[in-house]
Structures are given as C-alpha cells and as structure tokens.
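# Show me how the following folds:
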Amino acid sequence: MTQQKTKKYEFQSEVKQLLNILVYSLYKNKEVFLRELVSNAVDALNKVQFEILTNKEAEDKDAELRIDISVNKTNNTLIIEDSGVGMDREELIENIGTIAHSGTMDFLKKLAEAKDKEQVDLIGKFGVGFYSSFMVAEKIHIYTKSFHKESPAYLWKSRGDSNYTIAETVKKKRGTRIEIFLKKGGKEFLDKSVIKNILAKYSKFVPFPVYIENEKIEAVEAIWTQPKSSLKKKDYIDFFKFFENTQEEPETYLHFSSDAPVQFNAILYIPKTSIEQFGLFKIEPGVDLFSRKVLIQKGNKDIMPDYLRFVKGVIDSEDIPLNISRETIQNNIKIIKISKYILKKLIAHLKTMKEKDQEKYLRIWENFHRNLKEGIASDFENKEKISPLLLFHSSKYPKKEYTDLNDYIERMEKNQKEIFYISGLDLETMEKNPALEAFKQKDLEVLYLDDPLDEFV
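Coordinates of the predicted model:
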C-alpha cells in the first residue's frame, strides 16, 4: 500500500500508565476485547446508517452494513472490519489518540439537534474499549476511510506505548479495519471456534450481520426491544428455550419497559423448576444485564435481590453508566432505580397470578416458596409487599389446600388479636398434636408451619 505524510503523535496524558491499568487491572477476562471491538463496530454502523438516511454525500450508500472477522495465522493477526462511518485524521486523533474522550458524545449532541431524528444506538466509549485490545496485542494497525466523499484513507499504528503514527494510505471502501498482531499468549484468538464462542457469549444479539471467515453467524433477535403487541406467546417461549438452553417451557413471563426515571427494556421468566429446590446447591443470579443488546454482565447481582435468583431474563438499558471497563457498573443509583421498578412489577405480576390463576401460582409456590420466605426474612424494605404472596396450610382447610394471611385475618374471631400457629416436621404430626384440640373446640383457626423458615416470617 502507498503511504505518505506519516506523522508521529504523542498520546495525551500518562497513556502508558493508563494502558497498564486497562490491561492488567480493570478487565477481568482478556476475551472481552473482542466484545469491545464488535460493540465499536456496531456503533460505527449505527452512525453510518443515520448518515445514509440524512446525508446525500455519504460514501458507498449501497454497501452492506456488516462486521467481518478473519484471521491470518501466518502473521498471528486477528482482523475486525466494519462498513461503518469510518474516521478521518482528526477523528483518529480525537477518538483514538485521547483515551478518555468519547467520540460518541459529540455525535449524540448532533443527533439531538437533528430534525425528525432516527434513534441510533451508541455503545460505549470508543477510545477506552478499543485499548482493551492491547491485552492480547503486540501492536495494532487501523485502516479507516470516512463516509465523507473524497476523504482520504488513513493508517493508524501503535504498540500501546507513549505514541502512535498516522499516515495516508489506500483503502477503497468506507469503514474501519483493525488488525491485531497477537502476543504469544493470545494465539487462541486465531481459533475460529474460540471466536464463535466469545461472540455467542457477549454479542449474539447485535443488530447487524457478523461474518467469521465469510461464514455468517446465526442471528438472534433481541425480542425484549420489540413492542409486546408484535410478539406471540410462542416467541417468548422460544426465546426462553434458547436463552436458557433448555427444552422446558417457563411457568410464566412478563415483558415491560420504562423511559423514566431510567430507560430500560426487560423480559423476566419464572421457570418451572430449579436445581436449588432439590437442595443440591445455591444457584447463581439468573438475570443478565445488557447495554444496547451487548452483554455487560451475566447473572448481575445488583438488579434483582438475591432471594429472587431463580428468576431468569434480560435487562437492557442504554442509561446504565459504565466506567472504563464494562465489567464494573460505575453509578449504582440508576441500577437501584431499575431494581426497585423491576421488583415492584414482579411482585404485582405474582399477586395478579395468585388472584386470577391460582393453579399456576400454586406451582410457583411449591417450587419457590423458600425463596419468597427468604425475602421476608432478609428484605425489610419490601417484606410488607412480599407477605401477601405467602401461603400456609391451616386447620380450617384440607391438607392440600392453602390460605394466606389476609384471609386468615378476615376469618379471625371478633376479639382475637393474635395469629395462632403450630410448627412441626409435617402436617400429619401437627394435626395429632394434643395442644391443637383446645383451639378446635373454640373454633379457632391455626396455621400449620411445616418449614423452619415459617417462624421467621
């Protein structure tokens, strides 16, 4: 390739020190660099999609919007290429040369000022996410050509030290091509199956086609972003089966969204069974956190209280603030707001089911009653909201039927001021307890507590 006008630049601030922090401290898994690069490619494609709609002078308007990943084992090189918005020299300096700068912020400002604007998804801070590549790279080359007609192509080079170079080069098509020259310890990322697994883990819902060595990766629709009116019950069931890698249908689900005080979309499922109910081990949280269809954290521990760890699903918010690494949520205030809203919706859903679909609710109760009781014992802020969901056996009902506290209170005798209960290992043993006879003679209802947690709630 013909190169000319090569110019050397110094990174702003203490870049070498900052790169050490990025590479060795913040990122927990080296594989996340690929997630970052794919997210940046999606960002670039979203931008050019907007420009194609609004800018008559945009380059290569008919080019397919896609992401291509390939490897060169001879050169130990991993290549990620997109047909997105591309960059000129100034944008390379601004977006890549300044690590702390978010190139997307200027674009969002422009978008906010546009008339009849289209919603454009923008993920992450390009400069930060891109530099995670130096966890596995000895050096990186970026070939990029802006969507602006007549704009020259540029080649950016760096070894991740204190400087980088930019030179004009030859690139016929709009977009960005990133060549990562892998360190010895990074050769696993030349394996096509490894790349596929990483994409399946983090980026299976991205809205543009992704190709690995010209093989199109199967696309999965992020149905949580679609309006409920466009989805059928089968869509929710199929998504659950795919998401949980199971053939079992969920017991119930709810799909909702919010624009204020925090924007997010959510699909939550309650499964029919849980390994935990068999006493094998405590399961991990089941709700995954996404930002603009890209996985941020699997089994997030902040969105749902621990006692609801059996709930499965997706929370996707474009408002979740992130620090340099997507592995850590920076501002918990918005997470707390989302968490409170979701808990409110889930409890309301269960209350409605308890009133209108008792058969289904009883199955949920039989499977997850200990989790709800755990919530009463541990979540003091919400125990009054959870308590109507509790069910108990009673001396007034046959063994297989339940009552709740509200119904018990309504049936209490006129001067009765206490809730009477008896605890034991099982219903049969409690019914034979001699102490129960005195209550039966006075026609006083007694609750049967056959679970050690019952006395705490």
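
# Going by C-alpha atoms from here, please, whenever you check contacts or count neighbours.
Fine.

# so how far is E90 from E355?
Taking Cα to Cα, to the nearest Å as the criterion, E355 is separated from E90 by 62 Å.

# My error: substitute S257 in the last question.
To E90, S257 is 39 Å away according to Cα to Cα.

# Counting by contacts, list what the strand or helix carrying E81 packs against.
Assessed by DSSP states H and E, E81 sits inside strand 77-82. Using 3 or more Cα pairs under 8 Å, 6 or more residues apart in numbering; DSSP states H and E as the contact test, the elements touching strand 77-82 are helix 32-54, strand 67-72, strand 175-182.

# Any idea which of the ones you listed gets closest to F420?
With Cα to Cα, the closest approach to F420 among the helices and strands packed on strand 77-82 belongs to helix 32-54: 56.2 Å.

# quick one: which of S257 and E90 has more around it?
Set side by side, S257 and E90 show more neighbours around S257, with 20 against 10, by other Cα atoms under 10 Å.

# ok, now which ones touch the more buried one?
Residues near S257 by Cα atoms under 8 Å, 6 or more residues apart in numbering: 263-266.

# What is the nearest of those to N415?
Closest to N415 out of those is A266 (47.0 Å), distances taken as Cα to Cα.

# How about the contacts made by the nearest residue to the closest one once chain neighbours are set aside?
Leaving out its chain neighbours, the residue that sits closest to A266 by Cα to Cα, 6 or more residues apart in numbering is I315, at 4.6 Å. Going by Cα under 8 Å, 6+ apart, I315 touches 264-267, 287-290.

# what do you get if the cut-off is 10 Å, keeping everything else the same?
By Cα atoms under 10 Å, 6 or more residues apart in numbering, the residues touching I315 are 224, 256-257, 264-268, 287-291, 293, 295, 300, 303, 338-339, 342.

# Make sure T225 is actually in contact with F290.
No - using Cα atoms under 10 Å, T225 makes no contact with F290, being 11.4 Å away.

# Tell me the helix or strand right after the strand holding E81.
Assigned by DSSP H and E, the successor of strand 77-82 is helix 89-91.

# Report the distance from that following helix to the chain centre.
33 Å (Cα atoms, centre = their mean, to the nearest Å).

# Now do that helix: which elements does it pack against?
Using 3 or more Cα pairs under 10 Å, 6 or more residues apart in numbering; DSSP states H and E as the contact test, the elements touching helix 89-91 are strand 153-158, strand 163-169.

# right, and these - which one's nearest K216?
Of all those, strand 153-158 comes closest under Cα to Cα, at 27.1 Å.

# Could you list every helix and strand in contact with that closest one?
Partner elements for strand 153-158 (3+ Cα pairs under 10 Å, 6+ apart): strand 4-10, helix 89-91, strand 137-145, strand 163-169, strand 175-182.

# Second chain to compare with the first, below:
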Amino acid sequence: MSETGQKENHQFATDNAKLLKLMIHSLYSNKEIFLRELVSNAADAADKLRFNALSNADLYEGDGDLRVRVSCDKDNNTLTISDNGIGMTHDQIIDHLGTIAKSGTAEFFSQLSGDQASDSQLIGQFGVGFYSAFIVADSVTVRSRAAGVDASEGVEWTSAGEGEFTTAKISKTNRGTDIILHLKEEEQEYADDWRLKSIVTKYSDHISVSVEMLTPAVPGVEAVAEVKDDEDNVTVPAADAVAEVPAKWEPVNKATALWTREKSEVSDDEYKEFYKHVSHDFGDPLVWEHNKVEGKTEYTSLLYIPSKAPFDMHNREKQHGLKLFVQRVFIMDDAEQFMPTYLRFVKGLLDSNDLPLNVSREILQDNKITQAIRKGCTKRVLKMLEKLGKKDKEQYQSFWNEFGQVLKEGPAEDQGNKEQVANLLRFASTEHDTAVQSVSIPEYVARMKEGQEKIYYVVADSFEAAKNSPHLEVFRKKGIEVLLMSDRIDEWLVSHLTEVDGKQLQSVTRGGLDLGDMEDEESKQAQEKLEQEFDSVVTRIKTSLAGKVKDVKLSQRLTDSPACIVADEHDMSSQMMKLMQSVGQEVPDALPIFEINAEHELVKHVANETDDEKFNQWTQVLFEQAMLAERGSLKDPASFVARLNKLMLSLTK
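Sure thing, here's the model as predicted:
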C-alpha cells in the first residue's frame, strides 16, 4: 500500500467540531462501546457489498468470504478494524467521515441539557458511531477502496479529531476499509487481544458477518531423541517432532443472524445488543417483539420500541423505517414502506422469503407482499403497545411521554386501525389536577355519568388555558369529566377522531351544547324562563355587536364567567384557525357565537344600563374579554384597554 497523491486538508464544520468534543466527553464513562460501533459499521459495509453483488458479482473480486477483522499492535499501541465490504471512494469518504451530521445539528444542540447521562443518550441517537473512535484514540487513519475500482483508486483519511482532517489518494490492493486507531497512552488496554475478544463477544456476538481475530503462532516442540547413527555417530530428531503452528484468523462471534434463531435461544441481553446494532442507539429498548409469520406471506420481524425519542422525531420528512433483508440477504436501510409514518419511531428489521432479491424502493411501493407485511407489522406494534399499556402503566407512561405526539398522527393517517390507535392515546383531564397525559379513552368511558352519551373535550393553547376555560364551568358543576387537550396536533386529531367505540367526541367550545339525559327538567324550565326575560337584552347586544358575531345566546355552560364565545357546529374552531395560520394557510372568516351568563352580576349590570353609549362599551368589553379568553389575542388590544379604562373611571365618579 503506497501513497500516490498529495494530501488535501479539510475542515470540519464548526458545529461538527463542537459535537465531536462533546461526544468524547459524554461517552467516556462507557468508552468500550467504540469497538461495538466500528465493528457494526464494518458489518454493514459487508452487507451492502453482498446486496450490490447480486446485480454485479464482479464486485467480489474473486473473494466472496465477507468478514470483519480486529487486530492490535502492542509495540505501536494501535488497534485496527478491517473489513472487505463495499468500501468508499474519495468523495464518499469526505461525505461520510467529513460531516458528522448532515442536518439538524443546531436543533440537536438546543436539546442538550448539560446532564452527561441524558446527553449521551441523545448523542447515541444522533448517529455518530464512527467518531466514538476518538474516545480512546489520539488520531485515526482510515484507508479504503471501493469494490470494483482499480487498486490505485484507494483513499486515506486521517484526523486527530480537532476540527480538521486530511485525505490522500493511495494504492490499496484489497477492497474494503481499514480503520487504524492510534491509541492514547492511557488506553493501552485496547491493544490487548484478550480485552478486545471479550468486548467483541459481549457486543457483537449476534452479527451475521464473521468477526475474526488473529490466533498467535504456537512455537514448535522439537523432540530430540538420543538415537545414534552407527555410521556417522550423530544424534537425529525423533520422528514425532512438532512443527511451529502459524498464526491464523479465527471467528470470535457466533456469526449467525440473530433473528433466524428461535426466541427461546436468544437472551434479553442479546436482543438489547442487537437493537443497538440496528438502531445505532446507545440506550436499551423499551420493549420488543420477535415473530415468524408463515402462510400466504412468510417473513420474520424483529421490532423494537426505543426508550427515548430522537431529537428529530417530529420531522416527518426524515428517513425512517426498518432494515430489510430478503432470505437473510441485506437489501436496504430505512425501508419506510413497511411502517406507517406515525410509527416512525419503531426500529428493527424484516426478513422476507417472498420478495425478490433485486427489489427496489419503487417496486416495494405498490407491491402486494409489501402491503401484507406492512399491515401485519403495524398490527404487531399496536398490539405490543396495547399489551404494554395493560401490563405496566408506568412503562407505558414513559413511552407516551416520549412518543405520544407522534402517535396522535395515527387516526388521521391510518383509517383501518383508527379505533385501536385511539385506545392507545392518553390525555390530561379534569379528573386529575395535573398536566400529565395519563387518561385513556376507555378509562374515560368507564367513568362516564349515567345518561352521558358523549366524550367531552376542550382544546386550548396550554394546559392552564384548557384547565381554566370558562366552557368547563357547567361540567364541573355537574361532575362531568372533560379531556383537556393542549398539544399543537390535538385539534387536527379530533377533526379526524369524531367517534370511538360508538361514543361521539364533543367539543365543549362548540355551540348547541347538549347534555342529553343529564339535563334535568327543572334546569330546562329555568333556562326557558331566563331566555324569555332576557330576550330584549339579547336583541340589544346583537345590535351592538352587529358584524362581529354570528349570534348571541344565553349560555347553558357558564356558571362563574360572564360571557364566552363558541364556534358554530359547522364552522372552524379557534384552535384550527391558529393551526392553519401557523403554516401559512388562509383561514375563512367565520364569526363566533357570543354567549352570556344571565345570572352573572356584570351581565345584569349591563342589562340594566340605560345609556346606549355605555351599554355598547360594556358589551364590547364583555365580547373582547371572551375573545381574549378563547383565542389568546385581540386584533386591536389598545382599543380594548382604552375602553376598559374609561368604564372603570366612570365607576369611580
């Protein structure tokens, strides 16, 4: 191997250099995982060559025995991880090793807390496995040649992990990649064969590619016998003399695809380590399911629910999906066709016996086998979550806190499983004085009052706004539970989730409130009497607010507040308006319905006001207060303040 080209100097991006230093510091307490990451990457390179060679067998270059080799040199204090996989070109090595993160770095940094344990979890999810080499190395040299290109097209990458790296063109006879770690003085333990073997066995036993280490040569034993030659009078070696046993490469892992083994043969620790291999997450998974499906469609799935959400989980455009194998041959990463977008947090793999080995993303898109597997895997994940929710509420709450907002996308995306997804959702409610979303719809239904036919909810900008909404007053008075929703996606959710298990979902902020059989006859008669008494007042308020409201009504929902606004049954809600405006959508101009509480002292004061100007001012203040409480802002707050000040001053005279 020789250098044939001039060295080129390159700079890491500022954020990447910062991330590299932070990662080395955060992961140092579990530094041996660097070897797991490098071996895992090498195994991936072998898998990718096997797939590409399906259409071009020449890529094997006469060597189809794929492997990863780990060796060390105590004298020079180096550790080398080599593979004969797909290899990299000059441009690929700059792209893959010169940029730690292609996008989202700023968002990643914004989520760092300063707590080393939690930050190391985020760093693991960020996918910086190769750079973990710098935890134990002063510098790293990478030599690579892509399969199928000339030996002169090799490339060498070197860096001390301090913001810059160099590349040079080299001649490399064998394809694949060699990563040479120049170990720090205090990390000499990683130049020891026994230490390395224990780490490989611990973390990489499940990898289907053979991981090999060099067995040292054994000196020969020369057994000399005292045999005299009668003619020459000399001694000669006995016939059983043992020759020297040369060093040789031997596998140190099982090299059997874990998912092909029986579940009873795989330990929990093996499942956890395999998760880290397929997901590049440093933490343990929350739960997993390993299943073999036989019948019209045959496949094996190994599906994991992570413990922590990645920093970019809410980016629906980010690549996601499962590793796809066909007849144990790796085909692709991130096969998104097998899992709906709202389950994009699921990690794992599929191994199909029915798909062709030359399958592409385009073929997968409209393939009946794909659709059958997707349906089966989706059902499997939902059942896994349902089981977790029933078995361990604390663990399910942990899952919900991490992934709940993404799961709320489900009812809109997956009509076929809408009800099953709905039963997995969790909400805050008036039953608990906390913002924790822990109430399921089945639990709510089980607590419904006698005669209650609907599931009531309120959507607001925050938990506090939802909890203190004036629309809840009559529900609190009657002891009726209301779901409190304050996530940005909630209004979108309820627009697609109108019914669950035969129970209609009803917003308490909509007009025409109907409490059904829970409304007693006495209350109905009292309401009718008030409507007659306040008929002229209502007409007067309508005139005052002409052009600003669709209608004015006496409220059945208010007990403490003087007034509120509600949306007509067929109009867009306030929260949906805000949601659409936030994404730049035009919002139709829908006037609200203004409801007044006839029993409130302030409303009575307004009703008795004979001065038309003051009546109009009081009406405007009541209306703008209601708008402020419901929508959080006013088009002209200065006029509202001036009007309110004028009325307060008039009361002091």
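
# re earlier: switch the helices and strands packed on strand 153-158 of the first structure over to CSV; also include distance to I329 of the first structure.
Converted to CSV, these look like this (distance: least, Cα to Cα, whole Å):
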stretch, distance to I329 of the first structure
strand 4-10, 31
helix 89-91, 28
strand 137-145, 26
strand 163-169, 30
strand 175-182, 27
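
# Nearest to L453 of the first structure, out of these?
Nearest to L453 of the first structure among these is strand 137-145; the distance by Cα to Cα comes to 53.5 Å.

# Let me know the angle separating that closest one from strand 77-82.
30 degrees (axes from the mean of the first three to the mean of the last three Cα atoms, to 10 degrees).

# Please work out which residues of the second structure line up with strand 137-145 of the first structure.
Using TM-score structural alignment, none of the residues of the second structure align to strand 137-145 of the first structure.

# quick one, that strand and strand 163-169 angle?
Using the same axes, to 10 degrees: strand 137-145 of the first structure against strand 163-169 is 40 degrees.

# tell me, what's touching T225 and F290 of the first structure both at once?
Contact criterion Cα under 10 Å, 6+ apart; residues shared by T225 of the first structure and F290: 264-266, 316.

# which among the residues you listed gets closest to L34 of the first structure?
Lowest distance from L34 of the first structure to those (Cα to Cα) belongs to D316, with 20.0 Å.

# mind listing what that closest one touches?
Contacts of D316 of the first structure by Cα under 10 Å, 6+ apart are 222, 224-225, 257, 263-267, 288-296.

# and if we set it to 7 Å?
264-266, 289-293 (Cα atoms under 7 Å, 6 or more residues apart in numbering).

# Looking at the second structure now, which of these still hold up?
Comparing those with the second structure on both residues aligned by TM-score structural alignment, their matches' Cα atoms under 7 Å, the contacts found in both are 264-266, 289-293.

# Any chance of a markdown table for those, columns secondary structure, distance to P398 of the first structure and neighbour count?
Shown next, in a markdown table, are these (DSSP: H, G, I helix; E, B strand; the rest coil; distance: Cα to Cα, whole Å; neighbours: other Cα atoms under 10 Å):
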| residue | secondary structure | distance to P398 of the first structure | neighbour count |
| --- | --- | --- | --- |
| F264 | strand | 45 | 22 |
| N265 | strand | 43 | 21 |
| A266 | strand | 39 | 21 |
| L289 | strand | 44 | 23 |
| F290 | strand | 46 | 24 |
| S291 | strand | 50 | 22 |
| R292 | coil | 51 | 25 |
| K293 | coil | 49 | 25 |
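
# Tell me the counterpart of I386 of the first structure in the second structure.
Matched across to the second structure, I386 of the first structure falls on V421, judged by TM-score structural alignment.

# residues near its match, how many?
V421 of the second structure has 20 neighbours, counted by other Cα under 10 Å.

# again, but for Y269 of the first structure
Y269 of the first structure has 23 nearby residues by other Cα under 10 Å.

# Please pull up the equivalent of it in the second structure.
In the second structure, Y269 of the first structure lands on Y304 (TM-score structural alignment).

# Am I right that H255 of the first structure is in a strand?
Yes - judged by DSSP: H, G, I helix; E, B strand; the rest coil, H255 of the first structure forms part of a strand.

# which residue lines up with it in the second structure?
Per TM-score structural alignment, H255 of the first structure is aligned with H290.

# from what I can see that match touches Y304, true?
No - applying Cα atoms under 7 Å as the test, H290 of the second structure and Y304 come out as separate, 8.9 Å apart.

# picking up where we left off before, and the residue nearest to A266 of the first structure, helix, strand or coil?
strand.

# how much space between it and I180 of the first structure?
Here I315 of the first structure is placed at a distance of 32 Å from I180 of the first structure (Cα to Cα).

# so where do the helices sit in the first structure?
For the first structure, the helices defined by DSSP state H occupy 15-21, 32-54, 89-91, 103-113, 126-131, 192-202, 233-244, 332-356, 358-378, 383-386, 405-411, 427-431, 436-441.

# so what secondary structure elements neighbour the second one?
Spelled out, it's helix 32-54 of the first structure. The contact analysis (3 or more Cα pairs under 7 Å, 6 or more residues apart in numbering; DSSP states H and E) places helix 32-54 of the first structure against helix 126-131.

# For the helix it packs on, which helices and strands make contact with it?
Under the contact definition 3+ Cα pairs under 7 Å, 6+ apart, helix 126-131 of the first structure sits against helix 32-54.

# between the helix it packs on and strand 175-182, how many degrees?
Going by the same axes, to 10 degrees, helix 32-54 of the first structure makes 170 degrees with strand 175-182.

# rewinding a little: what inclination does the strand holding E81 of the first structure have with respect to strand 67-72?
Using the same axes, to 10 degrees: strand 77-82 of the first structure against strand 67-72 is 160 degrees.

# Tell me the one among the contacts of D316 of the first structure nearest to K196 of the first structure.
So of those, ranked by how close each gets to K196 of the first structure (Cα to Cα), first place is K293, at 17.1 Å.

# Isn't that closest one up against Y202?
No - look at K293 of the first structure against Y202 with Cα under 7 Å: they stay out of range, at 9.0 Å.

# intersection of neighbour lists for the two?
With Cα under 7 Å, 6+ apart, K293 of the first structure and Y202 have no common neighbours.

# What is the neighbour count of N315 of the second structure?
11.

# wait, N72 of the first structure
For N72 of the first structure, using other Cα under 10 Å, the count is 12.

# Just give me the match in the second structure for it.
Checking TM-score structural alignment: N72 of the first structure goes with nothing.

# What degree of burial does the closest residue to N72 of the first structure other than its chain neighbours show, as a neighbour count?
In space, N72 of the first structure comes closest to L78 once its chain neighbours are excluded; the distance is 6.5 Å by Cα to Cα, 6+ apart. Per other Cα under 10 Å, the neighbour tally for L78 of the first structure reads 24.
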